[in-house]
Every structure is written in structure tokens, then in C-alpha cells.
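[1] dropping the sequence and predicted coords here.
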Amino acid sequence: MKILKFGGTSVGTAENINKVISILDQQCKDTNIAVVVSAVGGITDKLLEAANLACNKDLDYLQKYDVIWSIHNSVIDGLFLNPEEDKLLQKQQDNLQEIITDKLNDLKSLLNGIYLINELSPKTKDKLLSFGEALSSTIIYYTLQSRKLDAALKNSQELIVTDSNFNNAIVNFEITNGNIQKFFESNTNAIVLLPGFVSKSIHGEITTLGRGGSDYTAAIIAAAMDADELQIWTDVSGMFTTNPKLVKQAAPIIELSYQEAVELSHFGAKVLYPPTVMPVLKKQIPIVIKNTLDPEALGTTITQNAKSTSDSPVKGLSNIDHIALLTLQGNGMVGIPGFSKRLFETLAQEKINIILITQSSSEHSICFGIADIDAQRAKEAIDKIFEYEIALQKIDPIVVETDLSIIAVVGDKMKNHQGISGKMFSTLGKNNVNIRAIAQGASERNISAVIHKNDVKKALNSLHEQFFEIKTKQINLFITGVGNVGERLIEQIKQQKAYVKENFKINLRIAGLSNSRHMIVNDEGINLKNWKTQLENGEKASLDGFFQHAKNLNLRNSIFVDITANDAVANSYGKYLKESIAVVACNKIACSGNIEYYNELKQLSRQYNTSFLFETNVGAGLPVIDTLSHLITSGDKVNTIQAVLSGSLNFIFNNFNSETTFYDVVKQAQEEGYTEPDPRIDLSGIDVARKVLILARESGHAIELSDLETDNFLTDAAMKAVSVDDFFETLKTDEAYYQSLFKSAEDKNCQLKFVAEFNDGKAKVGLKEIPEGHPFYNLKGKDNIVMFYTQRYPEQPMIIKGAGAGADVTASGLFADIIRIANN
């Protein structure tokens, strides 16, 4: 014999009830089945709403009643299509309609009575709520009859006997088991339909079994009959590794043990209610959770000795929301027995359920989690019971924290694996999820943590990625500045996304894009096929707005990528780092500006355990800063740095000669993207000065930009030009001067190079005549070169050379920093 239970969603519409009937028709061919049904989806809540309105003398209860009436009649109409073509079918529908109308009239009379006496007692509430299951089971029974299935309808109130604890009655199993066994021994029908949730007291009063009551009804019957299997049919395909509404990658768990199922259910997995398991656990009857909307799906099987279908000792993650954390603390608690007893007795008297408990080993504090709706009542009761100790300042008034949630990691085999808690807490820590309390049972089957409610989605996604996914790490990018370099970076991400995921197990996803005019954000990831159109139609750009989006989305492994040359953007890095959002920047302003801000960003990166990388600040995609960092970390010391750090200036002086004009070469460099839109930024040497300053700081020297010596080769007229156009005009006017620079170098068989130098704590930049044979002499095109003279490389320097300018190589440098963070 099998027991099947169908929840409210499964019987919520005529379409779903037809699916239920198909399942019953299939299963009753193999064995007799008992079928427990819940009220039509949403009806229990609507009954309570109507009753509360009536109790408050609000005539809107009649409108709620009309909605209830309409829902049930709509279901009937959907189940009995075209009854006029079949007289028997018409008669069956008429009979059903008459019975349902009588029941609904009784419901209306009860609501009218509540309205008149202005009271809703627990006893009346149970009577009221029993209508939901009575109506649904009656409708389904008559539908089964109309489909010529061998079915009987049995009122569960005639079988399940309880005490008079209304709203959450306790079952008398001795009487109940006898009633169930006696009925089914004499029953010959293939299908027995029963309303869930409802029961009667030993005195004949209507009672209900409380939360999860329909599941409990099915479990009671299964245990009494030693059923082969208890099936729980719902709207999801079993219990999932975590909440699929919060974690897209969540997958059904094929097998669970009873204990694992209880733990997951207790901590928020709503598919199963913990007391349901208890009657069948004693008899070791398998529980199978199936999907009414997808009956072919495997679902989840719950048994005593479930087999593991994965290598992970963790079976699932779950969460409970709307939690308050209460802390009783004080020096007067230490070494004094009885505090815990008084505390928990007080909560028991108030009928407040404790979800989580943790106590410090010093006995200085006891911390416990409860539903937040009970928090104020708990505080008042506890403060009152400890009023004397509080007055003597032996303990503090109870401390209440709200807006919290509990997340739990569950698995039978966790106790046999070292490092589970370490992985859990390090994963949460890396994603800036603050933990308020921790609890772990002696069985080591469950590790629970209290966190802020806003961090739940990020926490579950991070932990699911850690324990269940094929070590694929999702990276969420927020990119500001999508000009030439930004566009190339997006294209590289689009092109390499599949390769990086397959080979490095990194899933790159752009969650936000912004330029100076518009911005777009999507927590599911922006479709890169038409990102330009989306951005053009996005909301108005705002630096703070973009940051708030990144903060509020609270996505795991987030990285802010700055591809601008904007001061305000650079000044926002600290806000991102404080939210544990890593920063990747090709913008040099932050690292070459005020030394205090540079140090602050470094400190924030360490404090919040998040990366701040800026490899492209020097040498575009060349590994200059990374190499320098490795030298310093390994204990080497930089003595001297010599470098050509401007690809644009190198391009200009490599192409400038007596047969070209300086104007033409600079214009070409601008048009090909080697210089900033305003070439003076490059030609003035400020860009090179910033780069060597950054290298000096990364070498451990605290110097400011103002400390650098700059040998400016531009004319006064060029530097004082009001606009870019005026600047270009000065190049034409002063062509003879620029030719003289070239002629001087040519006469000495030298090449003009704009060189950065750092030596003995001092830095300078300027145009130099480089003789033949020098490493800089043959530097071609837009290449950069950096020479590090260190204690380990005192005579022959470490040299890094390659393309140091251009959108593609800069984008690849940003890409490399992103991957570096992802691999951290």
C-alpha cells in the first residue's frame, strides 16, 4: 500500500487536479493507495483573512467569502467540461455543486457568527480552517467518480483522534492507529481520498494538526498501515541542494537520510515539515517527494541509509528568514547555576520556539535565535524575570538584533571530513558576509550561522558554488568606462567566456555597465550580444547610483572595473573595497595621487580581504607591477628603475624625423588611439611621471607627484594652449623647435626617448638622447621597457619589454587582473 499526499499547489487549479487524477489512475493499477489532499492553494490564508475581518467587525469579510466561493466553483467548472453532453456527468456535477454550496453556506454562517460575537477562539478557528480540506477533498472525490475510478472518500476526523489543544493538536496514536487499521482492513476501494490537516478531539471537537498538518496526516496513516511508501507531491521536483529561487544552480537531491531531511526542513526547506518524518521514521518507511507538474522527474527519496550521489559530504544548504537574535549576558552569570533554566523556562511559558542556541565557554553570555515576531514579547518576559539581577547590574537587559537569517550546511558525512566548517566560514568571509552567531551540534550533521537577511542570497550562492558545483567560480563584473579599451575588454570577455569556464572553472559575468551618459545593471548578467543597445537605453548614469546598485545586488565575487581617467571614479574605490567588492583599475589617479589615499586603499584591501589591482597603470598589459611585487615580496630591494613608459611618446619619437612634421606624427598617434584625446596629457610627461611614481611607491618609497623632477620638452605656447585645436596649431608654428630636437639627437647618432628614472629615493622624467647600444635605443613602435636594478640584479637588470599602449593590450591587462582575482 502507498500513501500519497498532494499539497495546495497540486490541487490549486482544475488543470493541476487533472494531473493529480492521472497520477492516481496510474498508481492504483499496481497497489491500493490512500490519498491525502490539502486545501486548494491559498484558501487557508483566505479563510483566516475572512475570519479576522469578521472578528474586527469589517464587512469586507463577505468579499473574501465571495472570493473563496468563486475559486471553488471555478475549479468545478474546469473539471466538468461540457456536462450538457452527458446526462450522468451533468447529474454528478449538480450533486457536487449542491454539496459544495451547502458547505460554503455553513462557512458563511460561521463567518457571520464570528462577526456577531466579535471573537475568534482557537476552537472556532479550527472549525473554520477545516472547511478548506473538506471542500477540496469533496471536489476531487466527485471528479474521480465522474472519471469512473474506484474511489472512496473518508473523513480523516473519523480516524485521527487528538487532545483538545486547538490549532496544534497532539495525536492519540493508540486510538488513531486502531481506527486507521480497522478502516483500511475493511476497505475494498482502489483509492481512498482523505482530507489532510483535520482531526477530532477525544471529546468529538474539530481540531487541526498545525503547520504541515496534511503531511502529518499522510505520515500518520502510512505508519499505522506499515505502508510501502509515503509520497509527498508538491510543485518542485524534490528537495534541492538549496533554495532554487535564490540559487539558479540548485539541483534536486536524489537521496537523503531521515536525519538530513529533518535538518534541512527545520532550517527552511519548505517541501517537508519535520514532524512529518517522525511517524514514518520509526517504521523506516521511505518518503518520496515528487513534482505533480513533472511526475516523471526522479524527485527525492528519503530513507534510513541514503546513498550519496556526489563526492561532497554536504547534502544541502537551507535558510530561515525573519530571525531575531537575543543575547543574555553579564559578569554575574559566570559560575552561577540556574540562569539557563530560568531563561528557557520563561520562553517555554510564553510558547516561544527557540531555533538556535549558542553559549560562550566563559558562561558570560547565552545567545539564541527566535522568530522575529516573538522578539519583543521575549525581551519583555526575560527582562521581567531577571529584573532583580538587571537592577543590581549583574546582567544586562536582553539585547535584541533583528533583520537576520539563519543559513545551515547539512550532511550526514560531514563529521568524517575535516575542513567543512573552515570552507564554510572562509567562503562567507571572502564575500564579506558577517556572521553574528554559530551553532554546531555534536553529531556534526549541521553547521548553522546567523547572518544579515540581505546577505542570504550571496551566502547561499557562494556556499553552493563551494560545495556543489564543479569548482566553477562565478565572477560578477561592474564596468565603468566603455570607450575604446572598455569595448575591447567586453569583446575579450565575450570571446573567452567559454574557454575560461572550461579550462579555469571561472564563469565571467558582466552585471553592470556604465559610461558617462547611461548605465545598466542586471543581477542575472547582461546579454553581451546587444549590450550597446541596452546601455544606450539604460538609466541615467550616476557614480553613486552605480555603486549603490553593486552594493544592493550584493553578488558574490564582485569586481568593480574602472576604465576611465576620472578623478571622481578613482575617489570611489574605498566605498567598493569596504563592501568587499574588488577593484581593478587602469585609471592611474588613485595610485598616483595623494599618498594617504594610496595607503588607505591598500589598507582597505587587506582589512576587507579583497583585491585592489592596477597592473595596467604601468605598461598596459605588461606584467610590470606584478613582477615588481614578486621581487619585493621575496625580499629583494629595488635600487634603480629606468624605463620608457609611454607607448604613445615612443610611437611619436620613433616616427618623427626630418621628413615628417611633429604635428603630423602627434595627430596620427591621437587618431590611432595611442594618446589621450588631449595629447598634452601624454606629451607633458605627467602620464609617465604618474607611472614611475607608482613603481616607486610599489617599491616601498612614500613619495608624492610633486617630488618628481619633470623635464618638459613642449614649448610654452603648447602648454598654455586653451584647447586641443589650439595646441595642434602651436605644433605647426613651433615645428622648427621640434626639428631641432631631432637634429641634435641625429647628429650624435642617438634616439629620442622620453625616459623615467628612479634612483636613491628620487624620481625624474624627461626627453633624453639615447646612444646606440643602450637597451632603449632600438625600442620600436609603441613598446615600453622597464629595467629593475635590485640587490639580486645589481649589474644586469631584470628587463620587461613589450607593447605598452593600445586598446587591445590594455584590455588584456585588465582581463588578466580579473582572472588573477578569480583565482585568488
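    On my side now, so go ahead. Residues are numbered from 1 along each chain as shown.
[2] can we go C-alpha only for contacts and neighbour counts from here?
    OK.
[3] can you point me to the longest helix in the chain?
    helix 87-117 (DSSP state H).
[4] next one for the comparison:
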Amino acid sequence: MKVLKFGGTSVANAENIQLVKNIVQKESSSNYLCVVVSALGGVTDLLLDSVFLASQQKEAYQETFQLIEKKHLEVVKKLIPVQQQSSVMSFLKRELNILETLLEGAFLIGETTPKLLDKILGYGEILSSKIIHSYFTAEGISCAYKDSRELIKTNTQFGRALVNFEITEKNLTENITETETQVYLMPGFVASSLAGDSTTLGRGGSDYTAAIVAAALDAEVLEIWTDVSGMFTANPRLVKQAVAIEEISYQEAMELSHFGAKVLYPPTIQPVLAKEIPIHIKNTFLPAEKGTLITKNTNGKNRPVRGISHIENISLLSLEGPGMVGVPGISKRFFEVLSVNEISVVLITQASSEHSICVAVASEDAAKAKEALDQSFAYEISLHRIQPVIVEDHQAIIALVGDNMKSHQGLSGKMFSALGKNNVNIRVIAQGASERNISAVIKKEDVKKALNTLHERFFEENIKQLNLFVMGVGNVGAKFLKQIQQQKKFLKQNFKLNVRVIALSNSRKMYFQEDGISLKNWEENLTKGEKADKELFFEKVKAMNLRNSIFVDNTANEVIAMSYANYLKNSISVVTCNKVASSSAYENYAELKQLSREYNAPFLFETNVGAGLPIIDTLKNLIASGDKVTKIQAVLSGSLNFVFNNFDENHEFVDVVKQAQEEGYTEPDPKIDLSGIDVMRKILILARESGYQLELDDIQNQSFLPEECLQTKTVEDFFTSLATHKDHFNQLFESAKQHNSRLKYVAQFDNGKASVGLEEIPQQHPFYNLEGKDNIVLFYTERYVEQPLIIKGAGAGADVTASGIFADIIRIGNY
């Protein structure tokens, strides 16, 4: 004998019931079955609404009743041929008339009782089971109907009746046997007292009915058919990477069910546990999938953590005060008050100092609990020995579950470390003596991030997902996205990094896709986006609250640079090629570095100096290892190096600058490069990263541009001015040529002072042979005294800048 239970989603409508029929038909070909069914989808809620409205003497209950009636009649008409409808229609009309009378009674007296409520709520299962039985019979299935109210006997604790197992088992074994009848069908949830009054088995009662039947009949297996393919490693609606657990122990399943895994109602396991009857969770809509088998023992494939679950809508209650220390009976009084007021405690923690007690309860009970506790401890509160109860709402509990957790060291550390890196604040921690469960209370808003973070840590072979929010998709940004697309598979296989772009924005449009934007057609998606708004962009990133979030700034926009603090304060890492923030007022630069440390959110800007060259990273390593920078000499502008390497007697200076602009080596406004401000920012950043407090105004700028060029307002005027002053630039070239030197724009930092300017570099100098758009940096330190540490290579261009940004992303991934 097998016992099959079909939940509300499985019998929600005629189409779903047809799927149920197919499953039963197939299984009954080789097995005797007892099938337990829930109410049609949504009917129990409609019954609750109707009785509530009736008890409030609101005539709208009649409309709700009509919806209930309509729903059942429609299912009959769709499932059962007209010539075979008469008996079931007669039954429905008779029972619906009784239901209407009961609701009318509640309306007339303006109240309801637990006894009346049980009678009304049970109609969902009674009506659905009769319809399904008639449908099975019409389809040729050998099916007998059994009324659970006649078989399952309880006490009179209406709303959550306690089963009399001795009488119930006797009734079931006498009435359900392996005979000519291949299928027995019965309603779940409902039962009756010894006096014959209708009772119900509480929330999840249909699961419980099926377990009671399975235990009484010594069933081969209890199959729970629902709308998901088993118990998952985490809630698949919140964690897309969650997978079904093929096998799990009773204890693990109970823990996961208690902590919010709604596939299974925890008390369901109790009746079958003693007889070690397996429970198989299956998907009505994908019956071929394996589902989850729950048995006595499983090795868990050596995984210490079998699942991650959570409960939302939790409130913390804290009782604190010096008057608790060393006073016997405080805890007894505390929990007695909650018990008397029928408030269930979900989690408990108490400081060893006895200074406080903290419990978690359902949010709906928090106000009631506070009032009762404050009243009970009113005397101590009046003497200021104990503080009034503190309530913290909008909390949630997350839990790691696994039988093998007790034999693995460091699981708690891994759990809390992973959450801490994503700035998920843990308010309360609890671990049972069995070590099968580690629970933590966090903010409700952090649940999705926390679940995904822990799932990544314990189930995804340490593949780390990075979620990118990209501002700026121009020359550099487009190259960056192309590189991500090309390397995505490589990063996942070799670095265990899954890089997803969640948002894109340019100056006109922004586009968000929480599951990740396809980089094959990102331009098309961006055109479909909403109007760009820097503040709204940040608010959306913040609201998504994704783990390992990284804001990528590919712009040169000052307003965007000034928003970095907002991202860092929300534990969102920042990667940028925008030099404005790191070369702004030292106070702002220092604050960003501090926020990065405080909120565990890396702030990386390797491309601020030398594009893709590892200049800043090398400098950081020098400082971290205890070295001290004494002097820096550098050619830091790839664009200026390109200009002066290509400027000679055969080319006009203005034409070379235009060429540099066209090839993307300068900013859109080349004056930014030629004025020296860009190089000033770069040497300033290097000085600051070396540990010196400098401002941009402290740097001496020996400009080679005539004043008239510097005063131009537009790019066109700037080029005109360069052409006008061609003799000035020719003289610079001739002077260098006469001295057997080459023109290089050099940045220097020495003894706390910095300067930038055009210099004539002699042949023996390391800068002399610097070609194309290359950069070069010479670091003189306490270790590199006479022979400097030299870094040299391409220092401009969209491709190398994009690769530098990409390298920073990988650094965060390996963080």
C-alpha cells in the first residue's frame, strides 16, 4: 500500500486535477493506493474570509460564498461528463446549502466559535474529495470514497485537535484494506471528535492526515505531491541556484520544515518516524523528476550542510537589567507569561551574565507579548531594576541544517565570515546541542542576500557570484563588457567566479535585469531601458541588496565620483577608472578608504594610473610589506607620450593631437590631457597611496601650453589656438633636438613635494626610449635606493583600461 497526498496547488483547478488522475492511474496499475487530497487551491482562504465577514455582520460574506460555490461547480462541469454529474451535483448543492446556513448563523449572532470554525473550514476538503472521487470513477479508476471524519478521531481541541491514535488506527485498518478496490480516496485536514463533532488537524493538516494513514496501514511509502520537485537546498524562489535534495534524513527534514521549508508540515513526520516509513516529496507537474526521499539515515554524500532555510516576519523581544543577575525564577516568569498568552517562542538566547534574555517570536505576537511581559515585570521596571521589554521588528531567522555538521569543524566560522563579508549583520545566534542546526537572526531585508551568500559558500563548489552595476558604456565601458562576455566561461572554470552584469547605464538610459543582462545584445536592451537617473540608479542597486555587489564607474563624471560613499556605506564595492574621487580633497579620499574598511567593501582604482598596468597594486604591496617610498619619477600620460613621440618636423603639433583624440588616447576634450591636470591627479594618487597627505593645489604644474590655449572654452577653439601657436611647439621640439633629447611630460614626487611638466630627456635616461602610448614609473624606496623598481607598458587606450577594470573585478572576486 502506498499513501499519496495531493496539496492545494495540485488540485487547484480542473487542469491540475487531470494531472493528478494521470499519476494515480499510473501508480494504481501496480500498487494499492490511499489518496488524500486538500481543498481546491485558494478555497480554504475563501472560507476563512467568508466566516470572518459573516462574524463581522458584513453581507459581503455572501459574495465570497458565491465564489466558493462557483469554483466547485466549474470544476465539476469541466471534469465530469454531463450524464454522470447528477450525484456529485446533488451532493455539492446539499453541502453548500449547509455551509451557507452555517455562515448565515455566524452573521446573525455576529461571532464565531472554534467549533463552528472547524465545521466551516473542513468543507474545502470535503467538497474537493467528493468531486475528485466522482471524476476518478468516471475515468474508470476503481476508487472507493472514505470520509476522514468517520475514521480519524480526535479530542475537542477545535482548531488543532489531538488525534486518538488507538481508535484511529483501528478504524483505518478495518476500513482500508488491499482488496478489489485499487484506490481509496479521502479528504485531508478533517476529522471528528468521539461525539461526532467536526474537527480539524491544524495548519498543514492534510499532510498530517496522510502520515496518520500511512503509519496505521504500515504503508510502503508516503508520497507528498506538490508544486516543487522536492525539498531544496534553499528556497528556489529566492536562490536560483538551489537544487533538489535527493535524500535527506527525518531529522534534517524536520529542521528544514520548521525553518520555513513549506513543502512539508513538520508534525507530518511524527506518525511515520517510529515505523521508519519513507516520505517521498514529488512534483505533480513534473512527475518524472526524482524529488526528495526522506528516510531514517542518509550519508548526505558527506555534505555537512544539507539545506539552508529561513523564517520571515520575526520579532525579537529582549528583557534586560541588573535586577536579573543572580535572581532565581526570572526565566521561569518570562516564559510562563508567554505560555499563558499562547505565544510560541521560535528561538532563545541568554547571556551567561544573566543580564538579559532574548527570544524570537512571530511578529504578529510581538505587541501582545510586550504588553504581557511589561505587566508581569511592572514592579521591577518601576524600580529601574529591569528595563521595559525591547521589541525589534522586521527580523528573520536563517538556519544551516545538516546531520553531519557536528563532525565538521569551523562551520559556524564559515557561515558568519561569509555573511560578514556581505555586511549582513547578525543580531542573535543560537545552536542546538545536537549541532544539527545553526540559526541566526538578521534583518528581514537581508534574507535574500544571506541565503544566496550561504548557498554559494556551502553548495556551489565555492563558485562566487559577482553582481556588477555598470555606469558608462562608451569606449572603455563597451570594451569592458566585451571582455566579460569573452572570459565568462573561463572565469567560472578556472577562478570559480560567476560574473553577472545586473545593470547598465549611459547618460540617457539605464537598464536593470536581476537575473543578469545578456551581453550578446546589451545595446538593444539598454535602448529599452528607463530614463537615466544617477540617484535612482543607486536606489535600485541598494534595494536589490545582492551579495557581492560591485559598482563599476567607467565615466569621468564628477557627480558620479562623489556618490561612491553611498555605495560603500551599503557594502557595495566600487571599481573605477574615474580619477576624480581619489584626487579630490584629501578628506574625501580618506573617507572613502575608511568606508571601504568599515563596510568590508573594496574600493579599487588601479586604472586611475597607468590604465591596465599594475602600478597602484605594486605600490600597495610595497607599503604593506613595510617599505617606504622616498621618490617617484614617472611618465603617466599615455596620450601625451603618444603626442610627443609622433610630433616632429614633419607633423604639425595640432594634427598629432587630433590623431591622438581620434584614436581614443585622449579625453574627448584633449585640453584635459595637455593642460597637465590629468597627470597632476595621477601623481597625487600615487603620493597618497604612498602614505602622504597632499592636495591637488600642492602640485606644481609647469605648463607647456600658451595661456591663450588654456583659456579656450570649446574643443574647436582649443585646436584653433594650437594651430595659431605652432611656432611655440616647434621651438620646444627644436630645443630638445639640439640637446639630443626627447620631449616627455614627467611627473615627480620627492621629499613630500610633487610637480609635473614637460622635460627634455637625455639619451641615457630610462624615459628616453619610451615609445607610443607607454607609461613608465620609477619607484625609489628604502629598499630600492639606487636602482628603482620600474613598471613600464601601455598606459592608455580603451582595451588596456578595460582590462585594468576587469583585473580589479577579479581582485574582488578573490578577496
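    Happy to help now that I have it. Please read these numbers as outputs of a predicted model, since none were measured by experiment.
[5] what packs against the longest helix of structure 1?
    helix 43-55, helix 61-79, helix 122-146 (3 or more C-alpha pairs under 8 Å, 6 or more residues apart in numbering; DSSP states H and E).
[6] in three-state terms, label residue 3 of structure 1 for me.
    Classification of residue 3 of structure 1 using DSSP: H, G, I helix; E, B strand; the rest coil returns strand.
[7] structure 2: which residue goes with that one?
    Counting by TM-score structural alignment, residue 3 of structure 1 lines up with residue 3 in structure 2.
[8] and that match, what does it touch?
    33-36, 210, 213-214, 219, 221-223 (C-alpha atoms under 8 Å, 6 or more residues apart in numbering).
[9] could you rerun that using 6 Å?
    Contact partners of residue 3 of structure 2, counting by C-alpha atoms under 6 Å, 6 or more residues apart in numbering, are 33-35, 214, 222.
[10] what does residue 240 of structure 2 give?
    With C-alpha under 6 Å, 6+ apart, residue 240 of structure 2 has no contacts at all.
[11] you'd agree it is in a helix?
    No: if the criterion is three-state DSSP, then residue 240 of structure 2 is coil and not within a helix.
[12] what lines up with it in structure 1?
    Using TM-score structural alignment, residue 240 of structure 2 lines up with residue 248 in structure 1.
[13] over to residue 649 of structure 2?
    Per TM-score structural alignment, residue 649 of structure 2 is aligned with residue 658.
[14] any idea how far residue 494 of structure 1 is from residue 56 of structure 1?
    Counting by C-alpha to C-alpha, to the nearest Å, the gap from residue 56 of structure 1 to residue 494 of structure 1 is 60 Å.
[15] now residue 660 of structure 1
    Distance from residue 660 of structure 1 to residue 494 of structure 1, by C-alpha to C-alpha: 40 Å.
[16] burial of the counterpart of residue 674 of structure 2 in structure 1, as a residue count?
    Counting by TM-score structural alignment, residue 674 of structure 2 corresponds to residue 683 in structure 1. Using other C-alpha atoms under 10 Å, the number of residues around residue 683 of structure 1 comes to 23.
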